[in-house]
Structures are given as structure tokens and as C-alpha cells.
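A.B. asks: can't give you the sequence, but here's the structure:
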């Protein structure tokens, strides 16, 4: 793709799970731990349907699709126990720290737009990553935020997140970073350009809605979208 393919932006929104932190693989472990006693498998196909969903939506879909003898509330309670064990030791994915720090240093307004709840966010961030996430002055946590009525693939979270910037940018002024198909659909529905860093198992046909697809955030060139380039 050439530079002319992209429109310049002024504001940036980041998803968190599977993009900044390696939590998507931890969700897989957590859910499989819950499902194993019932003889069920958390397949990658099911995971793709759920990535980006709010917590209650995820629980409802897993219980329904796998016909579990649990209520969504019971599934969420079991999930919480798993998350408390797994999430405190999350790791930052390649390129994420450098990119966030670069935008911060160059005074590019950045916001976090995660489907996680506040409680889940704190489990993932508080032990090791508070300094990095303190660089986000605006955080929208979809599963806890009353303004975010619907989860991804609906545009709600990105529209709410953009509205929290003091200068209220238009959707076309915002660039979204995502890893999930549902997240890309949500960003496009919000009228925003979106850079996707998909799980390598995702079929390329399913990444076509993204403005730009990368293997890693390490590959991103800010100048493609009119943002300050890296100095090194």
C-alpha cells in the first residue's frame, strides 16, 4: 500500500487485549480450564466470534453455544477465579510500549478502548504495567462503562472513547489499533481507519475490512497516517 491509501489522523485509540497485552491467550487458558470438566472445548472458531465482546456477552454466548449446565452469571463467577490467577502476570506484546511512548512523547492524543471491565483491567495492569498505562489519559472500559451500550462489532466503544478527548475529534480524525475481527468491524462502523494486528491463524479474507494489516506493532510507520515518524 502507498501513503495515498491512508488519510491523516490526529487522535489514536488502542484496544488492549491481544494488542497491547498477551491476554487473549490467557482468556483461552481460563475458559478451557472451566470447560474441561464438562467435556467441552474452547475452539479458535468460537474464540473469533467472541473477541471484543463485553464480559456478559461472552459468558452468554459460551454457555449457549456449548450448551453448558450453567447460567451466564455462574460462568462469569468461574471466570473471575481463573482471571485472578492468570491476569496479574500479563506481558506487553512486541512494539506496543515503543508506539504508546512515541505518541505520548509527541503529544498525540491517545485513548484506551477496551471491552474489559474496570476490575479485569486492574488485574491485568496493576502488578506490572501501571507506568505504561498511565500514559493513557482517557480510558474507556466497555464492560463497566454505562455509556457503552453494546460491545464490538458495534461502534459504541470507539465513539464513546473519541468523545472523551477534550477537543472532540470527528471519527475520521481517529485511528484505531485492533487485533480482533469484531474490533475492526466496530472501528469501521464508527467511521474510523483501523490498523489490525491479527492472530496469525485468522484467515486473510477476514482481515479485509482493516485499513492496514500488520504482523506486529513493530512494523507500524506513523508517518503513513500523517503522524510523527520514529526518530531512530
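C.D. replies: Now that the structure is in, tell me what you want to look at. Computed from a predicted structure; not experimentally measured. Numbering: from 1, shown residues only.
A.B. asks: Every contact and neighbour count from this point should use C-alpha atoms.
C.D. replies: Will do.
A.B. asks: Which residue ranges of this protein form helices?
C.D. replies: Residue ranges of the helices in the chain, as given by DSSP state H, are 23-35, 44-50, 55-65, 72-86, 96-105, 118-125, 130-133, 156-163, 181-189.
A.B. asks: mind checking which of the ones you listed is nearest residue 230?
C.D. replies: Ranking the helices of the chain by proximity to residue 230 (Cα to Cα) places helix 96-105 first, at 7.2 Å.
A.B. asks: which residues touch that closest one?
C.D. replies: The contact list for helix 96-105 (Cα atoms under 8 Å, 6 or more residues apart in numbering) reads 19, 20, 109, 110, 132, 135, 217, 218, 230.
A.B. asks: And stretch 39-59, by the same measure?
C.D. replies: Contacts to stretch 39-59, defined as Cα under 8 Å, 6+ apart, come from residues 28, 31-32, 35, 61, 66, 72-73, 75-76, 114-117, 142-143, 150-153, 180-183.
A.B. asks: rewinding a little: and the contacts of helix 96-105, which is closest to residue 4?
C.D. replies: Of all the contacts of helix 96-105, residue 4 sits closest to residue 230, with 19.5 Å by Cα to Cα.
A.B. asks: Quick one: neighbours of that closest one, just the number.
C.D. replies: Close neighbours of residue 230, defined as other Cα atoms under 10 Å, add up to 14.
A.B. asks: Quick check: it vs residue 159, distance?
C.D. replies: Here the criterion is Cα to Cα, to the nearest Å. By it, residue 230 lies 28 Å from residue 159.
A.B. asks: ok, back up a step: tell me which of the helices of the chain sits most buried.
C.D. replies: Most buried of the helices of the chain by mean neighbour count (mean count of other Cα atoms under 10 Å) is helix 181-189; its value is a mean of 25.
A.B. asks: try it against this one:
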């Protein structure tokens, strides 16, 4: 295990780690600030990720010089958050890992910087989650929230597990620091894309839960790959197909592709009433233009690309082939290879990757 300690329990963060709550609420602050003629500072908000709401409220009122108190800010914006939370979905691979841990009797806890009542709202909206966690903790149940280690230490204590045998999985720097302060091993699954190495303080960094390898930590390995690929809960994307690439269309009702999606996937395009196309998709983030932009390469494998050229298409990704080892642009690694096409075509002819319709519920 490369010197890593064997793990006997797992502790998850919630927002941005298990659920795409940050994705569905990303524009709320922007909309709120417009009321006061203010423009959101994305860099500042990224650094605030993972903070306790009360602390964030104080900082936001101060940074944007709002003519209201932090309490008034919270009273105004929290109902907006509650409405959006109900739309949150598990991130790719999350349900798979939770079911795997439960199957093998590995206890796992939830430790969030949100207040307990808000944590329960989010958990209760996900089928089967309420009974899955051994422990559910909110920041109002300990002396100090993250980056203090209190939440993680309390979770370990309630599970009856030594802190040194716990694995923390986090998406924010605040949470990673808390895990390290608790002397636990930490896996980072960053929810924001950056070229900085700030997440390197974690013991291991992965792009998504689909890249998580339990055996590295002394946990039972996954056994659910089918025909050299992994069946996944459908990921929907909508875009304009141009010259081998898919330009995303901003439409939250038709696209739920998270920032953590990296790698080569495959799925279906419902082109018209009579034809369904098989497609392989390579998803990565590209920083060559000075800021991170999602780069989606798409290749039709049972038809002609010209059938969908310059057309808006809906795609349902149902399988995962491989991830990328690094964020650095590697044309060989991120290109769709012939072996990817062969794998996808074989898989899409099997029942494991069948799909009845293309488009989100």
C-alpha cells in the first residue's frame, strides 16, 4: 500500500464531494449580489469553499460591502439554497462506492461543515442514504468546524474507530486541512479546477470517485467492471456538435455533467425518431487559453459524424472506460483511441449498457 495505513472506516464530506450541491447553487450568490449592484469575485468564492455558512456570511457582507448584517444575508439567501438543494444529485461513482462499503461491512460517516438540519435535508432527498451512514455530523455538533479536526475526530469516536485508521474523502482545501489535522489519511476529489498544487497536501488526489481504488487503502477491490468498462448512472450533456467536439449549451435542465468528470466515457445519442447513435466522449479541462475550460471530444462509432454536424444533440453517457493520469494536456492520453471505440461498441451491444431514452428526468 505504498506505506499507507490500512483503513477500517471512511469519512465523507457532503457538499461538492458526494452531492453536486455546489453545482446547482453556483449562481445563487451572483443573483443575490445583483440586487446590490455588486459583481461576484470568483477567486474569493473558490477560496471560501467548504467554510461554515456563518463565517462565509460575515466575510461576504464585508468583502462586498453589503448594507445588511450577516444575519439578514442568511435569512434572505438560505430559502434560495433550500430550494436548489432538492435538485442535487450524487456525483459520478458516489453511490457505487457507498454500496460497495456497505456490502463489505466497512463503516462510513458523513461529516459536513453545514448545520445538521441542512445536512439532513440534503441526505433525506437521496434514496437510501439516510440508513447508510453509521454517523451523520454537522458543524453545530462540535466545538469548531473545518479546518479544525473536531468533526472528523468526533465521527471516528462515534464509530468506535481509531482516527489513524480512518480515510477522509474531501473536495475542498478547508476539509483536506481538517483531515490532516486529525492525523487521518485524506483523498482529495477537487470540485474546482486549478493549476495550483494546493491539493497536494492530501495523501492522494483523484479526478472523480470513478478513479477511486479501494485496494490502495486495504479495502476490498471493486468487482463491477463489465467488458473492460464500468456501467455508471447516466450523465447527461447537451451541446452543439462541431468538427469532433461538443460545445456545451448552458441549460441546467438538460445537462448535469459535473466538474469532476474526467476521462473517456461512452453512451447514446438519440438523433431522430428512427436512429440512435453510439458515441465515445473524452472529457478533460483545458487551460491553454489562460483559464480552465471544459474540452469535450466526441466520436460517433456506428454512423457518420456528418449526421450530427452543427446540430444540437442530447447525450446520455452510460459507461466509463478510463481516466487520465494528469491534468497536463497529453494529446495521446486524452485522445479517443481505436481501443476505446472497440470497447464502447462491444459494451453498447450488451444489456449492461442499454438505455431507454436520452435526456434527464
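C.D. replies: Ah, there it is. The structure displayed is predicted, hence computed values, not measured ones.
A.B. asks: Tell me how the two chains score on TM-score.
C.D. replies: Laid over one another, the chains give 0.91 as their TM-score (TM-score structural alignment, normalised by the length of the first structure), with 224 aligned residues with a Cα RMSD of 1.5 Å.
A.B. asks: still on that earlier bit, using CSV, lay out the helices of the first structure together with distance to residue 15 of the first structure.
C.D. replies: As requested, these are arranged in CSV below (distance: least, Cα to Cα, whole Å):
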stretch, distance to residue 15 of the first structure
helix 23-35, 12
helix 44-50, 15
helix 55-65, 15
helix 72-86, 19
helix 96-105, 11
helix 118-125, 12
helix 130-133, 12
helix 156-163, 9
helix 181-189, 8
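A.B. asks: quick one, which of these is nearest to residue 4 of the first structure?
C.D. replies: Of all the helices of the first structure, helix 181-189 sits nearest to residue 4 of the first structure, with 18.7 Å by Cα to Cα.
A.B. asks: my read: residue 167 of the second structure touches residue 7, true?
C.D. replies: Yes: Residue 167 of the second structure is in contact with residue 7 according to Cα atoms under 8 Å; the separation is 6.3 Å.
A.B. asks: Compare these two (neighbour count), which wins?
C.D. replies: More crowded of residue 167 of the second structure and residue 7, by other Cα under 10 Å: residue 167, with 26 against 22.
A.B. asks: corresponding residue for that one in the first structure?
C.D. replies: In the first structure, residue 167 of the second structure lines up with residue 175, judged by TM-score structural alignment.
A.B. asks: cool, and residue 158 of the second structure?
C.D. replies: So, by TM-score structural alignment, residue 158 of the second structure is matched to residue 164.
A.B. asks: Next one: that match from residue 207 of the first structure, what distance?
C.D. replies: According to Cα to Cα, residue 164 of the first structure stands 28 Å off from residue 207 of the first structure.
A.B. asks: what does residue 110 of the first structure give?
C.D. replies: Residue 110 of the first structure sits 24 Å away from residue 207 of the first structure, going by Cα to Cα.
A.B. asks: which one of the two has more residues nearby?
C.D. replies: residue 110 (25 against 19).
A.B. asks: What residues does that one make contact with?
C.D. replies: With Cα under 8 Å, 6+ apart as the criterion, the residues that contact residue 110 of the first structure are 11, 12, 13, 14, 103, 104, 136, 137, 138.
A.B. asks: And the furthest pair within these?
C.D. replies: Maximum pairwise distance among the contacts of residue 110 of the first structure (Cα to Cα): 13.8 Å, between 103 and 138.
A.B. asks: Which residue range of the first structure does stretch 279-297 of the second structure align onto?
C.D. replies: Counting by TM-score structural alignment, stretch 279-297 of the second structure sits on no residues of the first structure.
A.B. asks: Check stretch 237-245 of the second structure too.
C.D. replies: Counting by TM-score structural alignment, stretch 237-245 of the second structure sits on no residues of the first structure.
A.B. asks: Check stretch 332-349 of the second structure too.
C.D. replies: Using TM-score structural alignment, none of the residues of the first structure align to stretch 332-349 of the second structure.
A.B. asks: Mind listing what's buried along that stretch?
C.D. replies: For stretch 332-349 of the second structure, burial by neighbour count (16 or more other Cα atoms under 10 Å) applies to 333, 334, 335, 336, 340, 341, 343, 344, 345, 347, 348.
A.B. asks: Over to stretch 194-212 of the first structure?
C.D. replies: Buried residues in stretch 194-212 of the first structure, counted by 16+ other Cα under 10 Å: 194, 195, 196, 197, 198, 199, 207, 209, 210, 211, 212.
A.B. asks: isn't the fifth one right next to residue 182, touching?
C.D. replies: No: with contact defined as Cα under 8 Å, residue 198 of the first structure and residue 182 do not form a contacting pair (11.2 Å).
A.B. asks: how close does the equivalent of residue 189 of the first structure over in the second structure sit to residue 153 of the second structure?
C.D. replies: Residue pairing (TM-score structural alignment): residue 189 of the first structure is matched to residue 181 of the second structure. Separation of residue 181 of the second structure from residue 153 of the second structure (Cα to Cα): 10 Å.
A.B. asks: same deal with residue 282 of the second structure?
C.D. replies: The gap separating residue 282 of the second structure from residue 153 of the second structure is 39 Å, by Cα to Cα.
A.B. asks: likewise residue 51 of the second structure?
C.D. replies: To residue 153 of the second structure, residue 51 of the second structure is 18 Å away according to Cα to Cα.
A.B. asks: go on, residue 21 of the second structure?
C.D. replies: In this structure, residue 21 of the second structure and residue 153 of the second structure are 25 Å apart, going by Cα to Cα.
A.B. asks: what does residue 178 of the second structure give?
C.D. replies: Note on residue 178 of the second structure: its distance to residue 153 of the second structure, by Cα to Cα, is 10 Å.
A.B. asks: on that earlier part again, only whichever of the contacts of residue 110 of the first structure are buried, select them in PyMOL.
C.D. replies: Restricted to buried positions by 16+ other Cα under 10 Å, the PyMOL selection for the contacts of residue 110 of the first structure reads:
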select buried, resi 11+12+13+14+103+136+138
